[in-house]
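[1] Kindly return the folded structure for what I paste below:
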Amino acid sequence: MSAAALLAGVDEAGRGPLAGPVAVAAVILDPSRPIEGLADSKALSEPRREAVAPLIRGHALAWHLEWVDVAEIDRLNILHATLAGMARAVRALRPGPDLVLVDGNRLPPGLPCPARALVRGDAREPAIMAASILAKTARDALMRELDARYPGYGFARHMGYPTPEHLQALRRLGPCDAHRRSFAPVRAAMATPLLD
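    Coordinates of the predicted model:
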């Protein structure tokens, strides 16, 4: 890859939760505009992520955020839906990349250029770190909106992950439209009478 080649990092947030979409981000950083504070989004505090995200959006050569909704997750399964979202995010970048680095051990089909999967890439590659931060901050903001739309589940606290609080709310309230019907705890809640 030449010095002028454009490298895109790709990462997602929200594969493990029982509710809400997956957020996928693709980012091409500008080598002439370095961003201080890049790291794996999971290693940063929420205030730090929220401070770095607008710097990424303002300094990157290109970035795109793609949503993988609950219907697509339930139709394709979580892995294939996430990979499809990654491919869409990369294809939406303008300018397009010359090389894509994807966090994890699987590459999405249909990428427009060469790509490599990079295990723990969100701790090793700045462009993937940037994508990780954009995906995580966008998804957290959306889950806070879903918390207001569907009160009682605690989405703003657990972001849809299967915490004891969330599982108890599922048993008490049943699933809402934001829940992934293909996930076992949600299917179990649908088959069980609601708790009083």
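
[2] drop to CA atoms for contacts and neighbour counts, all remaining ones
    OK.

[3] For Arg171, give its distance to Ala84.
    32 Å (Cα to Cα, to the nearest Å).

[4] Actually, Arg181.
    19 Å.

[5] ok, now Pro126?
    23 Å.

[6] would you list every one of the strands in the protein?
    Taking DSSP state E as the criterion, the chain contains strands spanning 7-13, 22-28, 62-68, 99-103, 115-118.

[7] Second input sequence below; structure requested for side-by-side comparison:
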Amino acid sequence: MQSKGQKSQRLMQEGLKFGQLKHRLVAGVDEVGRGPLAGDVVAAAVILDPTKPIKGLDDSKKLSEKQRLECLSRIEEDAICFAVARASVEEIDQINILRASLIAMARAVSALSTQPEFVYVDGNQLPKWKYASEAVVRGDATIAGIAAASIVAKVTRDREMIALESTYPGYGFAKHKGYPTPTHLAALKALGPCVLHRRSFAPVANVLK
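    So this is what the prediction gives:
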């Protein structure tokens, strides 16, 4: 019997092979940062090279920081191309986090130096775009390209939030990356929101009342 990890790897490789049978250039796209109270939502798109399979790919949330960095190094070296894009805090507050996430993913795919013939999107909704595509629920655990995109997006966003800690001290962004941890909520109540905080999110809006 296969372990959960072996099954996950098998499913991801089958997903990659299935796409490559029909299309030469298959992209995976995912976003990170829908849940935080602060910071942009960041998306990444990746086109993997089927002749250079990358071991260890999985949903970025299941990997340790060390594993994510190791995978990122392999993606940077062996992927055909990848791109990162975002939707800003202002856009999130104006149009809501779901629509902002879809826009960020569309921007990431559009930014690829080599344009895909097919795109796998993590989740159950597709952006409005020209690409032949399929939404895959939990695709970051079953499609190699989406898993790679989730890793690129998470490492990128984590690094950005760590860097912003020095500009906006006191909130603990380097530790929680903007997610609503008890420490973050306490700091938000004590200090009030900064420009990174999403005013449309209830915990932030409640502080402003």
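
[8] re earlier: how about TSV for the strands of the first structure, with mean neighbour count added?
    Compiled in TSV, the strands of the first structure are given as follows (neighbours: other Cα atoms under 10 Å):
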stretch	mean neighbour count
strand 7-13	27
strand 22-28	30
strand 62-68	22
strand 99-103	24
strand 115-118	17
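
[9] between the ones you listed, which gets nearest to Ala130 of the first structure?
    strand 22-28 (6.6 Å; Cα to Cα).

[10] And that closest one against the second structure, how far off on average?
    Here the mean offset of strand 22-28 of the first structure against the second structure after fitting is 0.5 Å, by mean Cα distance after the TM-score superposition for the first structure.

[11] what does stretch 69-84 of the first structure correspond to over in the second structure?
    Using TM-score structural alignment, the residues of the second structure aligned to stretch 69-84 of the first structure are 88-103.

[12] From Arg86 of the second structure, how far off is the residue nearest the centre of the second structure?
    Centroid-nearest residue in the second structure: Glu31, 2.8 Å away (criterion: Cα atoms, centre = their mean). Distance of Glu31 of the second structure to Arg86 of the second structure, computed by Cα to Cα: 9 Å.

[13] Next: Ala149 of the second structure.
    Counting by Cα to Cα, the gap from Ala149 of the second structure to Arg86 of the second structure is 13 Å.

[14] Common neighbours of the two, please.
    Ala43 (Cα atoms under 8 Å, 6 or more residues apart in numbering).

[15] correct me, but Ile133 of the first structure touches Pro47?
    No - in this structure, Ile133 of the first structure is not within contact of Pro47 by Cα atoms under 8 Å, at 11.5 Å.

[16] Skipping adjacent residues, who's closest to Arg99 of the second structure in space?
    Among residues not flanking Arg99 of the second structure along the chain, Ile92 sits closest, at 7.8 Å (Cα to Cα, 6 or more residues apart in numbering).

[17] just checking, the one you found touches Leu196?
    No - shown here, Ile92 of the second structure and Leu196 do not form a contact pair, counting by Cα under 8 Å, at 11.2 Å.

[18] More neighbours: which of the two?
    Ile92 (22 against 17; other Cα atoms under 10 Å).

[19] list the contacts for the more buried one?
    Contacts for Ile92 of the second structure (Cα under 8 Å, 6+ apart) come out as 40, 99-100, 198, 200.

[20] Over to Glu76 of the second structure?
    Going by Cα under 8 Å, 6+ apart, Glu76 of the second structure touches Phe82.

[21] What about Gly14 of the first structure, how many residues nearby?
    Neighbours of Gly14 of the first structure (other Cα under 10 Å): 22.

[22] Leaving out chain neighbours, which residue sits closest to the residue opposite it in the second structure once aligned?
    Counting by TM-score structural alignment, Gly14 of the first structure lines up with Gly33 in the second structure. The shortest distance from Gly33 of the second structure to any non-neighbouring residue, by Cα to Cα, 6+ apart, is to Val41 (4.6 Å).

[23] who touches both of Glu31 and Arg86 of the second structure?
    With Cα under 8 Å, 6+ apart as the test, Glu31 of the second structure and Arg86 both reach 41-43, 101, 104-105.

[24] Regarding the second structure, what is its longest helix?
    Longest helix of the second structure, by residue count under DSSP state H: helix 144-164.

[25] which residues does whichever residue in the second structure pairs up with Ala23 of the first structure contact?
    Using TM-score structural alignment, the equivalent of Ala23 of the first structure in the second structure is Val42. By Cα under 8 Å, 6+ apart, the residues touching Val42 of the second structure are 31-33, 84-87, 101, 104, 153-154, 156-157.
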